Every structure is written in C-alpha cells, then in structure tokens.
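Structure of the sequence below:
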Amino acid sequence: MTYEQTYTGNILIAVNPFRRLPHLYDVHMMEQYKGAAFGELSPHLFAVADTCYRAMINEKGSQSILVSGESGAGKTETTKMLMRYLAFMGGRTGTEGRTVEQQVLESNPVLEAFGNAKTVKNNNSSRFGKFVEIQFDKYGKISGAAIRTYLLERSRVCQVSDPERNYHCFYMLCAAPPEDVKKFKLGDPRQFHYLNQSSCYEVANVDDAREYLETRNAMDIVGISQEEQEAIFRVVAAILHLGNIDFIKGKDVDSSKLKDDKSLNHLKTAAELLKCDETSLEASLCKRVIVTPDGNITKPLDPAAAALNRDALAKTIYSRLFDWIVDKINSSIGQDPNAESLIGVLDIYGFESFKINSFEQLCINLTNEKLQQHFNQHVFKMEQEEYTKEEINWSYVEFVDNQDVLDLIEKKPGGIIALLDEACMFPKSTHETFAQKMYQIYKAHKRFSKPKLARTDFTINHYAGDVTYQADYFLDKNKDYVVAEHQALLDASKCSFVANLFPQLPEESSKQSKFSSIGTRFKQQLQSLMETLNTTEPHYIRCVKPNTVLKPGIFENFNVLNQLRCGVSQSLMSH
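Modelled structure (predicted):
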C-alpha cells in the first residue's frame, strides 16, 4: 500500500492509495533519489530518507523520522519503505550469512504477526508502538539496531468486537500446514472463544496459510531457532485452548468448577501445550490464595471471577511472549556500542476515537499529544529561524500549546494517571468512585468535561477534537501484576521456554503490596522516547487516509482536510 506524496515546507504528506504500487518503490527508484537534492525530484519517502541519511553523514548527528497519521493512513507501510531505503544506503555488499539490515527488515513480518490485527479502520493495524534505532559506523554502514516497543494492546487477546480480529498469529496458526494444526490440536478458528466473539475470520487479500510460512521464514532470519519457534506457537495454541475453559457454580458458596467435558479437554490440552500440571492449572483458575499475617487462606472464585482470572492468565502469557520476541530480535541483531550515529524511525499508533474508548485509547492519545507538541515546537522554531535568516519582516507567532492537556493526563500529582494509580491501590475503589473523583477534581478544567447523565464517562478536548472515554475497565487495565498462582504454575513448567517467560521474582518484590502500574510505566517509556527524539534532528512524514472505506481511487475531501487540520496544517495555517 503506498502513496501519493507532496511536501508542506519540508514535511512530506503521503496519501494511502490502498493498493500496491511496486514500481514507485523498487531499487531503480532508490537509485534515482540517492544523493538528489531535496525537492529536485517529485516528493517521495525516499527523498526524506536520503536527506536524513546525508544529514547524518555530513553533520555527524543523529536523526529521526517521525511517521504519524490516523489509524489506516499507512504508517507501518511507510516505515517499512524507509527502513528498506536506509538498508539500501547503509548495507554491506558481499557479506556472509545474515546481515544486520536483513534482520532489521525481517523483524517487520515477525512483529506484525504478533502485534498487528484487523480493526474497523485498518486491516493491518499495529496494536503497539515501535521505535527502530538503526546504528551506523563511521563509514555510514549499518552496524547494529535496536527495536523499542510501547504498550501492546493486551485486552485484544481476550476481547474482540465485530468486525475486528484478534492478533494475526492466531489465525495463521489455525491455517498452518495440517501436521502443525494437528500437533497444536487446533482447527477451525470458529471453535475458539477468543476468536469467535467476532464473525470476521479472514482479511481481504490476505492468505493466512502463506503468512504463517512467511512468518516462520522471517523468524529464521532474525535468529529464532526452530525449537523456539515450536515453543512460541505452542504458547499461542495454549492461549486459544485456555479461552475455551468455561466455569459453572461449584458445590460451595461462591465457588466454581469446570463446566463440562469440553472444558476439561481444553484444560488438558492447554496444560499439555504449556507443559504444566493439569490439576495446578485448574486450581490456579478456580481459587485464589490470600496471604494474611496468620497464614494463607484459599478463597474460591465464583464462575465470573474464574473467567476473569482465566483471561488475566491469557493476557499475561501473551504480553510476556511478545516481549520475549522483541528481546530475542534485539539480541540477535546486536547493538553497536561504538556506533557513530543513529537514525530512529518512529511508527506509533495514530490518534484514536472509537464508539467505545478505553484505557488504551487514553494512552495512545497521550502519545499523540506529546508528538504534536514536539512537532509544533520544532516546526515553529524551524519556520521562524527561516524568516530571520531571509530577513523577512515578521512578528513572533504564538502557537496553540497543548501543555494543559498533557498536564491533565500525566502530571504528578493531580493528573488522571496518578489518580488512577491511587484508585488501583485502594481495594474499595471501583470505576464509579474513580470517575466521581475525576468529576470533582477537574470540574473547572477547560479540557475536561462530564457528558450529561454520565456515571463513568468523561470527555477530553484533545488537539484533534473531543474524545469521550469509558472508565469502566480502567482500573483492571492499569494493574500490571501477575497472580502469584499463575507465576508459580508457569515457573514450574517442564518447558524451559515457558518457565523463562516467568522467572522467579526476588523475595521482596513478590509481596502483594508491590503495585506496578501500566499507565506509569508507559508514561516513563514515553518520557524516555521524547528525550531520545530531542537529541536528534527530526524529519516528518504525515500519512493521510483518503477515505474511510479503505478502497483505492476514492478521495473524501472533508476527511482529508480534517486530518491535515489536526496535524500539519494546524501548525502551519495559524501563521
């Protein structure tokens, strides 16, 4: 999927045509842009990448390319093209074995298989943020790379709304060659609860069976061994079987037991795939051990709590698996501690506003607010320095600063994330008490409002418009702890791969009082990303989605203008 392109100043605006245009991105085209002055040839992604590479070589300084735009605008495809061009410029000829640049490029299909999904707005939506740092030696050759990822949407593993899909890897595995399907005890994806909450099983123009083989091939190239690949897909299959374990009321009050033989079979298969004890797995789903000063108390869980507990286990396993894959790719590619400079390419989720917006959307939109501020400050500084240089008579332009929105969400103390952390640490808090507290604290804040009759909804006035969030699952989604029973169960797995996903915690940090918050960790990661970006010279590509039906040849004027108003032109038009 690739693009019509134009420049606004030195910002490239790329429009997604929703079809492949390979002639625009082949090696012949790369040769043309190599070393050409910016603006000499037609606007192109390669022109931005070339300018970036030359600036790094000539000025001996690190660069970054920030790819932004709403979901489905083409950010991920743009990032892949940029990485291909940088590999073309910084690649080594005639080297033996797998090259760093090959591994960097092949990391894309692997991460997409486990981190991308079909959403309403995009058939291949990245459900995590990604910053790829490509390191170069003093000769301008690629010498190492590091991939940093941000906030995988873990709730998708267990909850999929129609007409979306879960992560690609689940469907790929169900469409794998018959011997693999048999080995992992899979079959039609329609039989699995984690997939059948949506009636969408296929994506137009995507062959899941072929994608499975291509992903396995890419895993080979990035240095994931055959044994590790087997273990990875065993874990993916186990998650699908876990989702099919249902519960009904047990003999005791508020207790639960397996619903039927079907649930028992899925429990057995999940235990077999994870190489853990079947009885312990069942106990870890139906009971919870509470540590008290007088000793441990085993508390039975009712069927609803057991189902939530099962989902928590599935989400934890999947997010640990994703982190393992990222770490493995990084250690396989290798860092160059003596790198002369780096080029960072940022492909991060676009601004999101759905019918239902939850905790993930708040984090995604916080990211976009941060990047918008970075963009504004840089573009205005750049423009106004240009005016001074050209001796144009001008008066300083005040631009719309969004610091107040950033403070509302992330300030400590007093911001929404801090308030949420506080609520998560009090056992009696509910999403209603959390919402009430927000209504009370922010009632006079001009960026915050409470919709009429709302009990838990709240609206934030973002740079790209108002978004109403539903606070109902905020507390659960912000808690980042692993249930002690799940930890013990998987740490004891006879499969070393699974056990390594759950290393034993040092004694002091395993205490239940230690609260770890996803919101705060994400805020820290963002802070570190912004610090890295601030040490680089930024180059911007704004991706634009020409229509909402994801089809070629349709240009919805209003939709496009609105995206530009929220991005580039909002800054430039206020001159």
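
Going by C-alpha atoms from here, please, whenever you check contacts or count neighbours.
Will do.

residue boundaries of the helices in the stretch 451-575 of the chain?
Assigned by DSSP state H, counting those that start in this stretch, the stretch 451-575 of the chain shows helices spanning 474-478, 484-491, 496-501, 518-534, 557-566, 568-573.

Using a markdown table, please lay out the ones you listed together with distance to residue 131 and mean neighbour count.
Formatted as a markdown table, those follow (distance: least, C-alpha to C-alpha, whole Å; neighbours: other C-alpha atoms under 10 Å):
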| stretch | distance to residue 131 | mean neighbour count |
| --- | --- | --- |
| helix 474-478 | 23 | 19 |
| helix 484-491 | 30 | 20 |
| helix 496-501 | 23 | 19 |
| helix 518-534 | 8 | 16 |
| helix 557-566 | 23 | 15 |
| helix 568-573 | 21 | 16 |
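
Now the second one, please; I'll put the structures next to each other:
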Amino acid sequence: MWLCFQAPPVNIIVGSHVWVEDPKEAWVGGEVSRINGEEVHVQAKNGKTLLQCGAFMLLHISKVFPEDTEAPPGGVDDMTKLSYLHEPGVLHNLATRYELNEIYTYTGNILIAVNPFQRLPHMYDTHMMEQYKGAGFGELSPHVFAIADVAYRAMINEGKSNSILVSGESGAGNNRDDKMLMRYLAYLGGRSGVEGRTVEQQVLESNPVLEAFGNAKTVRNNNSSRFGKFVEIQFDKSGRISGAAIRTYLLEGLVFARFQILKETITAFTFFVLHHPRIERNLSWETLKNIIT
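Predicted coordinates:
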C-alpha cells in the first residue's frame, strides 16, 4: 500500500530517461520500460544490479525523477538553467563539472564550491583577480572572486555594509574560500599600514594563529576548524581598507576533554606533545590530560 506520495511535476512516460535512488551510488540513471498505474518499471543504464530484482526496479512514480536530456555534456554553470531542479539533477551537474575541474557553480546568486582535493594555483593568481575586477556577475565563470567583487561594488555604490556567508561541513573547503575572499578584497582595497605592513596582511597573517588554537585533526579532516569566525573588513569612502576585526565564537570545549590521544585534539597541543623534548610519546590518557589542562 502506498501512502503520502506526491505526484511528480512532469509526465513520466515509457522511454523517459530518469533518475532513481540507489543505496550505494545515491542516484543512478535509468529508462522507463513500463508503467502500470502508479508503478514504474525502470531499467538501469549502467547495467548494474539494483536492489533485489536484477537490473530492473519497480518503483512508485513519485520516486522517479526526470533527467534533463537537453543539458550540455559539460553541465551548466548556473543551476537555475537546469530544466529540472531536483536533487539528482543538481548532484549530477556538480559531478559533471567537478570532473572538468570546474569546482564552482552558481545557483542564482549563491555560489556552490566542491573541494577539488588538489592545488589549483592558476585559479587564484593575480591574473585571475584582474579578470574578475569589475566584471558583471555571471559574465565570467563562477568563482569566489565574483562573489567578493559583487559585495565590494554594492558597498561602494550603495554606501552600505555587505556580508558574505561561507558555510559547509568540515573538509568542504570553507577556510580556503574564506582566505580567497579576503585576498581578493585586499587586492581591491589594499593600502599600506602605518608601519609598512598592510591591514590586509595582518588579517591574513592571523589565520595560522587562529588555526593553531582553533583547528583540530578529525576522522574526516586533518585540519578541521572547530570554531566560527566573523571577519569584519572596514573600508573608507574611497574604497580602501582602513581597518579590520576578527571575532571567534562556538569554540568547542569538548575537544579538550574528549578525544583519542593525538587524533582529535587542537593542533597547537598536538604539536606541543609531539615535539616537546621532555614529553614521552607513549603517554597515558590521564597524563596527557593533566599536561593539556
């Protein structure tokens, strides 16, 4: 008996290319081979065995999502261009672009970033910053510089403060994009400080200190930030940086008291234990806890 199912927004017919949920691969592509009322027979394109009934699945029609067969082979740079904006379509588009090292994709005025797990220095050099300086939003490929440029131009033109929210799970690359945002804003509004060190340099140089006492090695991320950070960069009327402030919050106190030794502890303390000449490597939990606290 089927309960609480919602009909799909488009018609599904025999021969339709669709997405269906799979416990191992999240979503797999398939083709509708038969429809019996609200029951749909789907054959997987990849030929892999799905569920318990071979390469065929019997699904309720509300669990079948149409595939955008008109989407370009390389995906679209803005998810709003997709014919069907549903979870499998979004994930497939992100995966397609990721394989081409296109790690940034727009969804309207929101930028989605996928961690490339490799260095892409050409994407963040001075030449790239120059390309995005003053460019219209959407005129160039999606990029974190484009988001920073929009916020900066809106601040200059409207005379109002603007905010950029960077959010994601641990290991998604939040800290990296946060640094790139500050670098780009420093590029646009940099000015020399009183003692020769620029304000933007001082902000960027604070990152290692914050990470030393606020980051920890976790199961999924060797340098996971365990705190929130609010960075305020102040500009004068001419658009030059005049000051900055950093506020931290939500620092995890539990990480000091509940972790596997040298597995999930603050970076600075791990370094201290590993490199201090008077501390033995094989310590009991009680001894290590007394040293840290």
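
Now render the helices of the stretch 451-575 of structure 1 as TSV, adding distance to residue 86 of structure 1.
Listed next are those as TSV, based on distance: least, C-alpha to C-alpha, whole Å:
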stretch	distance to residue 86 of structure 1
helix 474-478	37
helix 484-491	41
helix 496-501	33
helix 518-534	18
helix 557-566	27
helix 568-573	25
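
Of the ones you listed, give the one that comes closest to residue 59 of structure 1.
Closest to residue 59 of structure 1 of these is helix 518-534 (C-alpha to C-alpha; 16.2 Å).

So which residue is smack in the middle of structure 1?
residue 128 (0.4 Å; C-alpha atoms, centre = their mean).

Which residues are in contact with the aligned partner of that one in structure 2?
Using TM-score structural alignment as the criterion, residue 128 of structure 1 maps onto residue 227 of structure 2. Counting by C-alpha atoms under 8 Å, 6 or more residues apart in numbering, residue 227 of structure 2 makes contact with 214-215, 248-252.

nearest to residue 195 of structure 2, of those residues?
residue 248 (26.1 Å).

now for the closest one: what does it line up with in structure 1?
By TM-score structural alignment, residue 248 of structure 2 lines up with residue 149.

to the chain's geometric centre, what's the distance from the helix or strand hosting its match?
Applying DSSP states H and E as the criterion places residue 149 of structure 1 in strand 142-150. Mean-position distance between strand 142-150 of structure 1 and its chain equals 15 Å (C-alpha atoms, centre = their mean, to the nearest Å).

measure the residue mapped onto residue 18 of structure 1 from structure 2 to residue 187 of structure 2 for me?
Structural alignment places residue 18 of structure 1 opposite residue 117 in structure 2 (criterion: TM-score structural alignment). For residue 117 of structure 2, the distance to residue 187 of structure 2 equals 25 Å [C-alpha to C-alpha, to the nearest Å].

between the two, who's got more neighbours?
Ranked by neighbour count (other C-alpha atoms under 10 Å), residue 117 of structure 2 and residue 187 place residue 187 first, with 17 against 9.

do you know how far that one is from residue 271 of structure 2?
Residue 187 of structure 2 sits 33 Å away from residue 271 of structure 2 when distances are taken as C-alpha to C-alpha.

Show me the helices in structure 2, by range?
For structure 2, applying DSSP state H gives helices covering 87-99, 126-132, 144-158, 174-189, 199-214, 254-257, 267-275, 285-292.

Take those and lay them out in a markdown table including distance to residue 239 of structure 2.
Output for the helices of structure 2, formatted as a markdown table (distance: least, C-alpha to C-alpha, whole Å):
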| stretch | distance to residue 239 of structure 2 |
| --- | --- |
| helix 87-99 | 35 |
| helix 126-132 | 17 |
| helix 144-158 | 7 |
| helix 174-189 | 6 |
| helix 199-214 | 13 |
| helix 254-257 | 41 |
| helix 267-275 | 36 |
| helix 285-292 | 45 |
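
For residue 32 of structure 2, find the nearest of these.
Minimum separation from residue 32 of structure 2 across the helices of structure 2 (C-alpha to C-alpha) falls at helix 87-99, 16.3 Å.

what separates the closest one from the chain centre, distance-wise?
The chain centre lies 14 Å from the centre of helix 87-99 of structure 2; the measure is C-alpha atoms, centre = their mean.

quick one: buried residues of that helix?
In terms of neighbour count (16 or more other C-alpha atoms under 10 Å), helix 87-99 of structure 2 has its buried residues at 88-90, 92-98.

burial count for residue 272 of structure 1?
For residue 272 of structure 1, the count of nearby residues is 17 (other C-alpha under 10 Å).

same check, this time on residue 28 of structure 1
Other residues close to residue 28 of structure 1 by other C-alpha under 10 Å number 10.

Likewise for residue 273 of structure 2?
Count around residue 273 of structure 2 with other C-alpha under 10 Å applied: 18.

quick one: the top strand by length along structure 2 to chain centroid distance?
In structure 2, assigned by DSSP state E, the strand with the most residues is strand 26-36. Relative to the centre of its chain, strand 26-36 of structure 2 is centred 30 Å away, using C-alpha atoms, centre = their mean.

Output the contacting helices and strands for that strand.
For strand 26-36 of structure 2, the packing partners by 3 or more C-alpha pairs under 8 Å, 6 or more residues apart in numbering; DSSP states H and E come out as strand 17-22, strand 39-44.

Out of these, the one nearest residue 279 of structure 2 is which?
Between residue 279 of structure 2 and those, the shortest gap by C-alpha to C-alpha is with strand 17-22, which sits at 50.2 Å.

before we move on, back to that, select, out of the helices of the stretch 451-575 of structure 1, the one closest to residue 247 of structure 1.
Smallest distance to residue 247 of structure 1 across those (C-alpha to C-alpha): 17.7 Å, for helix 484-491.

how about the closest one, aligned to which bit of structure 2?
Using TM-score structural alignment, none of the residues of structure 2 align to helix 484-491 of structure 1.

same check, this time on stretch 229-238 of structure 1
Going by TM-score structural alignment, stretch 229-238 of structure 1 lines up with nothing in structure 2.

ok now that stretch, how far from the chain's centre?
With C-alpha atoms, centre = their mean, you get 21 Å for stretch 229-238 of structure 1.

do stretch 89-103 of structure 2 as well
Relative to its parent chain, stretch 89-103 of structure 2 has a centroid offset of 13 Å by C-alpha atoms, centre = their mean.

Report how many residues lie close to the residue lying closest to the match of residue 128 of structure 1 once chain neighbours are set aside.
By the measure of C-alpha to C-alpha, 6 or more residues apart in numbering, the closest residue to residue 227 of structure 2 outside its immediate chain neighbours is residue 251, 4.5 Å from it. Applying other C-alpha under 10 Å, we find 15 residues neighbouring residue 251 of structure 2.
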